[in-house]
Each structure stands twice: as C-alpha cells, then as structure tokens.
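Undergrad: got a predicted structure plus its sequence, pasted below:
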Amino acid sequence: MTTEVRVLQPDDWDRWFSNLELAFGTREAAEEREFDRSVTECERSIGVWDGGEVVGTAGAFSFRLSVPGGALVPAAGVTMVSVAPTHRRRGLLTSMMRRQLDDVRALGEPLAVLTASEPAIYGRFGYGAATQRMSAEIQSARVRLQLPPGAEEIGLRLADPAAVLPRCEELYARQVPKRPGMLARLPGWERKGVLDPAEERGGGTALQCVLAERAGELVGYARYHVQPEWVGTVPEGAVRLRDLEAEDPAAYAALWQYLFDLDLTSKVVLRNRPADDAWQLLVSDIRRCSVRVEDGLYVRPVDVGAALEARTYATDVDVVLEVTDDFCPWNTGRWRLSGGPKGAVCARTDDPAELTLSVRELGAAYLGGVSLGALAAAGRVREERRGALAQAATAFASPVAPWLPHGF
C-alpha cells in the first residue's frame, strides 16, 4: 500500500476534515465547521493520501504563546491530527510528526504546543504536559463568597456577546502577558469565544455576556449559559461558565458574585479554569465545589536554546542542562542556561552536565507550572551537581499557574 504526505489544498478541505471527524467519532455543527475552515492554515496543514482517499491529517496554527516574563513567543499550535482506522500502526502518525517538526524548525519557531486527545501518544514525540485546567461544580446555593474591597463599586450589565466582542477582546489581550500559556489570538480567532450552535446547548439558554464596568471603563466580562432544571417544584438550574476575564480583584469577585446570584440556579459549573483560580480562596466551603484538575497544554521545545532564552526566570540561574531528544536530535547535548528576571542566554557548552533530562521534561517545566523538583522525584530529571536542582527548580517556577484558556 503506497501513501503520500502532501500539503493541504483548499479544495480538499472538506474531505480532509471529514477524515478528522471520522477518526474522532464526531460531527461538528455547521457553525463550528465553518469556523474551523476559516482558521485552517492550509499551507501549514498536511494530509496523508492513499490513492484518492485521505487517511491522515495534521495541521498547525501560527500562534504566539505567553511565557514567564510576559513575552509572546512564536509557537506552532499542532492540531487536527488523525489517522484513519484502516491505516493505524503503519507509521503514518510518526511520518506526519516528523514532517511537521522539521517544518516548525525551518520556520524558526522555538516551540510546538498541542492539546492531547490521548496523552500517551505524544510523549514519544517530545511533548510534555505543561499546564493544568481546573473544572468544578460549585453548590452556589450553599456556598458564599467573601468579596474584596471595591467589589460593590463595580457596575454590571448584560450585553449581546457579539456586539461587545471587540471590547472584550481588548481586555483579553491585556491579560495574555500576565499568565504563561495564554494565546495571543490571531485575527478571526476572537469568534471562537462567541460560537453558539443551538444544537449544542443541551436545552440551555443562548450564550449570555455580562460586563463589569467602573466609571464606564470595561474591567471584566463573563460569558455563560443557564441550564434550567427543576426537581419537583424546586429550581436547581446550573450556570455553565464559558469565559471570565477581569482586570483586578474587585471586578473578578463582582462577576463571580453575579454568577452565584442568578435566579433559579443552585450551582455554577466550570470546565476550564486556571488551577490557581482565585474563586477558590473566596468561597466559604471549598468541599462543596467538587474541584478536579487535569492536563491541559503540552509543550515541546523545537529549538532548546531559543526557547530557554525567550522566557525569564524567577531568580538568577546558571546551570548546565544535558538534554536528550531522540526525535529532534539537533537539541541533544549540553546547554548552559544563564539568566534571571531580566532575561537569559542559553548556548551549547562542553562543561560537565549539572542536570540531565529529556526534552519532554524540559517542555513540561518550561512554563513554570511543573516543578523540576517533582520531575526529579519521579526519576525523570537527574541531578549531577549537588544544589543544581534546587536552583533550577526555583528559577523555572511561575508565580501564577500557566493556563490555556481554550482549545485549538
């Protein structure tokens, strides 16, 4: 059986995307499918063809990713990866990953990132789980919030989500450098936040948007659905939060109080929030919030030196890293990282190794949410010089948990 990997042509998009849906066992709503078509970068997408049939897909988006220190670093957003069930275990995925990472390197992007449908797949290609996402079901009828000063001064008003989208996007853009893992949205990507196909509401309301304002200035917003539910004659509806961003603690808390107080509801349901989301420190009873944390964004350094130079470090650091990278061997070797809060330099060296790790562990620790110390405790990082692990682990840490606000 002969297969060929080639760049996606726009006229082939429907067949290409249908293979993706087949592999995932889904069928997207027309609104979402149109969005996916509009943001697909065909020149960065590839298909595996067997005769006239598409049997494999993979794409990439030209993202900029926030890293510790606030820089927005070019990153290939790996997406739409699939292999037809008739062509599994024949090396198609490996061939697409090989082609893709070679292309990313040629474009000079230091990083590749993805969200994994199956985490076990991507570790062998050098991707490490670097962020977490938190979900929760808060019993808002029984949990109270302790609001910080100034929350009572925030004005709240409902608005059409599409009509106020430009204002919300401006606020979102200001938040991106503040938290590693967030994406600077490309033109057209702002629409993702207001996609609202009726067939996927599950009986809930159309998308709602509440704005938080201070003296006429937008300082926060939340987008959500309300899911009505009655137990006998008792209302037990759910507020299903889609997005929430705020400039300061007062606006943030005022938005959460609004969500807690919506009539005919008894719970607030979250599906993707930062692991350190501050509402957890405002609630009166965290045990009634059913918090769960799972993996989020996977990060792969494509150019180790450029990637480590692109971020800053919490404290001064001077350490020699021995990196192994079987899939991208140009990264293998010893690298001296010297830097601190104002910047860093990372270059090849012949000096003795002080920490040994694979590129997968480096990707996991890169955004500051996974401790090098924890990876060492799991046997995935080895300390070669006494004290090097503590110094590097402290330097790599982020003061806020890295977080990917939406999939791609």
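TA: Happy to help now that I have it. For clarity, every value in this text was computed on a predicted model and none was experimentally measured.

Undergrad: going by C-alpha atoms from here, please, whenever you check contacts or count neighbours.
TA: Will do.

Undergrad: all strands for the stretch 201-350 of the chain, in order.
TA: With DSSP state E, counting those that start in this stretch as the criterion, the stretch 201-350 of the chain has strands at 208-214, 217-227, 230-231, 234-235, 237-246, 265-274, 292-295, 297-301, 317-324, 333-340, 343-348.

Undergrad: how about the ones you listed, which one is nearest Arg105?
TA: Taking C-alpha to C-alpha, strand 297-301 is the member of the strands of the stretch 201-350 of the chain nearest to Arg105, at 10.0 Å.

Undergrad: one step back: adding mean neighbour count and distance to Leu93, write the strands of the stretch 201-350 of the chain out as CSV.
TA: Formatted as CSV, those follow (neighbours: other C-alpha atoms under 10 Å; distance: least, C-alpha to C-alpha, whole Å):
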stretch, mean neighbour count, distance to Leu93
strand 208-214, 21, 40
strand 217-227, 21, 37
strand 230-231, 10, 47
strand 234-235, 12, 49
strand 237-246, 21, 32
strand 265-274, 21, 28
strand 292-295, 14, 22
strand 297-301, 28, 17
strand 317-324, 22, 22
strand 333-340, 20, 26
strand 343-348, 18, 31
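
Undergrad: comparison target below:
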Amino acid sequence: MTTELRVLDPAEWDDWYANLELAFGGVAEAPEERALWQELTEPERFLGVWDGERAVGTAGAFSFRLSVPGGTLVPAAGVTMVSVATTHRRRGILTSMMRRQLDDVRAWGEPLAVLTASEPEIYGRFGYGIGACTTRATIDTTRVRLSVPDGADDVLLRQTDAGKAAGACEAVYARLVPGRPGMLARQPGWEAQPLLDPPGGRGGASPLQCVLAERGGEVVGFARYSIKPEWSFAGANGSVTVRDLGALDPAAEGALWRFLCSIDLTSSVRIHSRPVDDAWQHLVSDIRRCEPSQRDGLHVRLVEVGAALSLRAYQAPVDVVFEVADAFCPWNEGRWRLTADASGANCVRTQDAADVALSVRELGAAYLGGVSLTALAAAGRVRELRPGALNQAAVAFGWPVAPWLPHGF
C-alpha cells in the first residue's frame, strides 16, 4: 500500500482524531474534551499519514513556552497525539513522522521539543530523554497529621466556583512558572485545560471544586479538587483527589494542604501528579502512610544543542567541551563548548578536545536540572574524557528546584 505524509487539513480533523482514539483503545472522548483539543489544534503544526481516505498515522506539535533553569521561557514544540494504526505498524510510519516533525521544529526556530509518553521506551531512539518526573501518593488522613508553617492560620480559605475563580488561579499559576523548570506558560485557550471535567470521567466523584487562599484581600494560592463519597459499615470513607494546587508562599501552601486533608467524611487524599520535591512530603507526620511513587513525566529533546544550552542558567560556573552524538538530527553532532557564569551562558561549536562524551538523549535528560550527569555516567551513558570535567558539568547543570510538568497535553 502507498501512504502519504502531509500537514493536517482542518477539514480532515474529525477523521484524523478518530484514528487517534482508535489507536488508544477506541473509547470516544467526551464531547467537551474533544472540542477543546480541536480548538487547541494548530493544523499547520500537525501531521497525518493517509492510506487512501483513512488516517493511519497522527502527530502534532503545540507551540509552547517552557520554563528552564533561571526562569527564561524558551520556545518549545509540545509533541502530542502520536499514533500509528495497528494495521500499519512496522512500516516506518512513526519514524517518518518524527523525522518530518523535528525538521519542522528546527525550521520554526524552536530549540526544544518535549512530550509525555504513553510508552516511555518509544522515544529514546529519537533523542528524547526523561527530564522531569512526577510523584503520586495517597495520604491516609486517618493516620497522618500535618504540621503547617507559621502564618498558615492567617490565610483565609474561600470556597468558590472553579470556573469563576479561573482568572485568579491563572494569575497565581503565571507567577509560579518562572520559578520551576518544566512548567508551561499558558498560551491563549490553555486556561480551559485544567477546568476540563466531563461527567463521564468522574468515576463517581463530585464535579470539580475550588478553594482560594487569600491574605489581605489578595489571592495567594488555590486548590482544585474533587470528592468521592464512599461509605462502609464502619462509616464514611470518602477520598479527595487533588487536581491542581498552587501557592505563592509556604504559609498559603500549608493552609491548602491542611484543608484538603481535613475535609469532612473523607479518609484519604489522592495526589496524581506533583513535583518530586513538593512541600507536602515535609508537612506529613508519616511519609510511609502516604505511599509515594514516581514515574516519568516530561521527555525533553534538544533540537538545537547550541541554542538550547545557551538559553538556560547554570548554578555554578562551567567551561566544558561536549562531544555530542545525535544520529537522528546530525546537525547536532560534534563538539560544543559550553561556557557559563553569573553573566550568562554561551554554547558554540569548537575544534577543542572533548571533555565529556554523551548523546543528545542524555543532554535532554539533564537539561532541566533534575537528572545528574554523574548518575547517567554511572549507568554508562556519559563518559568523562578529562578528569574533573564530569563533576564540574554535573554541578553546573543541577538546579535547586526539581523540574515538573503541571499538566499533560
């Protein structure tokens, strides 16, 4: 059969998206969810592979601005909606879409591509490294106590409608973005994503609820959550699911977590995606009773090595030459000299001897500061060629705040 790879025609979106749904199990999304993704789709940045009139491959790239160490918002392609029809596997369709997409991203002048993976093993061969992880947990509020910071009692909590409070929540979120690598500045239309709450997806839980944290008339934090009422012979056994939480200071954050852990008729708080260094872990009396676990979150790909490494900050001065391997994007191959200090960073091609050898995948993993180059070296994925160079680079690439992607795309 002959297939054709081309940019998505908006008139083909329904057929294109139906193939995506089929590839992910064939369960149709709620109309409101489907409508939002159609509204957010940028057709000129989305690809389809067609076999006659049938879409057999899909891939897209949202135009994002991603926070990197130092707070700069870097243009990044948010790779999304990647699928290949089961009938057309092992024909090179995925590779052809990844090839075209990365060429396009480079032409658009975006030095980074990022994604969340349904199957993490797929994307390493295209140069993506796991750059940020996420934590989930279930706090047993019948056994766990919270110790909140001073000032939490001065924070006023106000229950409100999630839709009406969206502007206040977004203002808090926007102030948090530069302070944590991996967060996305909300582009127009994306403020609706955290409010998606189709009834069919609630699993018996309440509609989305919202509480604002205020001090002196200013909103300093928010939590969006749902409650699932449950009862046993012994009494109430409901659960709270945290959908979204942001706070501008420790007192506001502590007040919000205390509220979530003390809602009447509940015995647990379920956390599905929070930073690995999130504050709640240091507020609880017994971390074991919270059963925290981690999984991969954001996968990062340096599309332009020199530009990407020049745009982030480094926590220590560094002068190191990387020997970079990148078979899929050969324009990145070769030696790059990274120099950085308090005044800024610069990464340019060089003929000087290499100090550290690695692939672009390892650079992506370390880029946001959450994965140590020394840990990758211990796994045999980074090689030190000049004594001392690896530790220097690892310290510089680290960052005091763990990277985190606040929501999928």
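TA: All right, it came through fine. It should be emphasised that the depicted structure is a prediction, and the values quoted were computed from it without experimental measurement.

Undergrad: let me see the TM-score of these two.
TA: Overlay of the two chains. TM-score (TM-score structural alignment, normalised by the length of structure 1): 0.99; 408 aligned residues with a C-alpha RMSD of 0.6 Å.

Undergrad: equivalent range in structure 1 for stretch 305-320 of structure 2?
TA: Stretch 305-320 of structure 2 corresponds to residues 304-319 of structure 1 when matched by TM-score structural alignment.

Undergrad: got a list of contacts for that stretch?
TA: With C-alpha atoms under 8 Å, 6 or more residues apart in numbering as the test, stretch 304-319 of structure 1 has contacts from 67-71, 73, 110-111, 301, 331, 335-348, 354-355, 366, 388, 391-392, 394-398.

Undergrad: now for the strands of the stretch 201-350 of structure 1, which one comes closest to Pro166 of structure 1?
TA: With distances scored as C-alpha to C-alpha, the stretch of these nearest to Pro166 of structure 1 is strand 217-227 (11.3 Å).

Undergrad: show residues contacting the closest one.
TA: 161, 167-168, 171, 201-213, 237-248, 251-252, 255.

Undergrad: which one is Gln38 of structure 2 nearest to, not counting chain neighbours?
TA: Leaving aside its sequence neighbours, Gln38 of structure 2 sits nearest to Trp13 (C-alpha to C-alpha, 6 or more residues apart in numbering; 7.6 Å).

Undergrad: looks to me like the one you found is in a helix.
TA: Yes. Trp13 of structure 2: assigned to a helix according to DSSP: H, G, I helix; E, B strand; the rest coil.

Undergrad: corresponding residue for it in structure 1?
TA: The pairwise alignment with structure 1 assigns Trp13 of structure 2 to Trp13, based on TM-score structural alignment.

Undergrad: related to what we said a few turns ago, how many residues are close by the residue nearest to Gln38 of structure 2?
TA: Neighbour count for Trp13 of structure 2, taken as other C-alpha atoms under 10 Å: 17.

Undergrad: next: Thr160 of structure 2.
TA: If you count neighbours by other C-alpha under 10 Å, Thr160 of structure 2 ends up with 12.

Undergrad: my guess is it meets Cys210, correct?
TA: Yes. Counting by C-alpha atoms under 8 Å, Thr160 of structure 2 sits close enough to Cys210 to count as a contact (5.7 Å).

Undergrad: first to last residue in stretch 107-115 of structure 2, what's the distance?
TA: Taking C-alpha to C-alpha, to the nearest Å as the measure, stretch 107-115 of structure 2 stretches 19 Å from start to finish.

Undergrad: contacts for that stretch, please.
TA: 74-80, 105, 128, 298-305, 307-308, 409.

Undergrad: now with 6 Å?
TA: By C-alpha atoms under 6 Å, 6 or more residues apart in numbering, the surrounding residues in contact with stretch 107-115 of structure 2 are 75-79, 298-304, 308.

Undergrad: show me what counts as buried in that stretch.
TA: For stretch 107-115 of structure 2, burial by neighbour count (16 or more other C-alpha atoms under 10 Å) applies to 110-115.

Undergrad: alignment lookup: Glu294 of structure 1 to structure 2.
TA: In structure 2, Glu294 of structure 1 lands on Arg295 (TM-score structural alignment).
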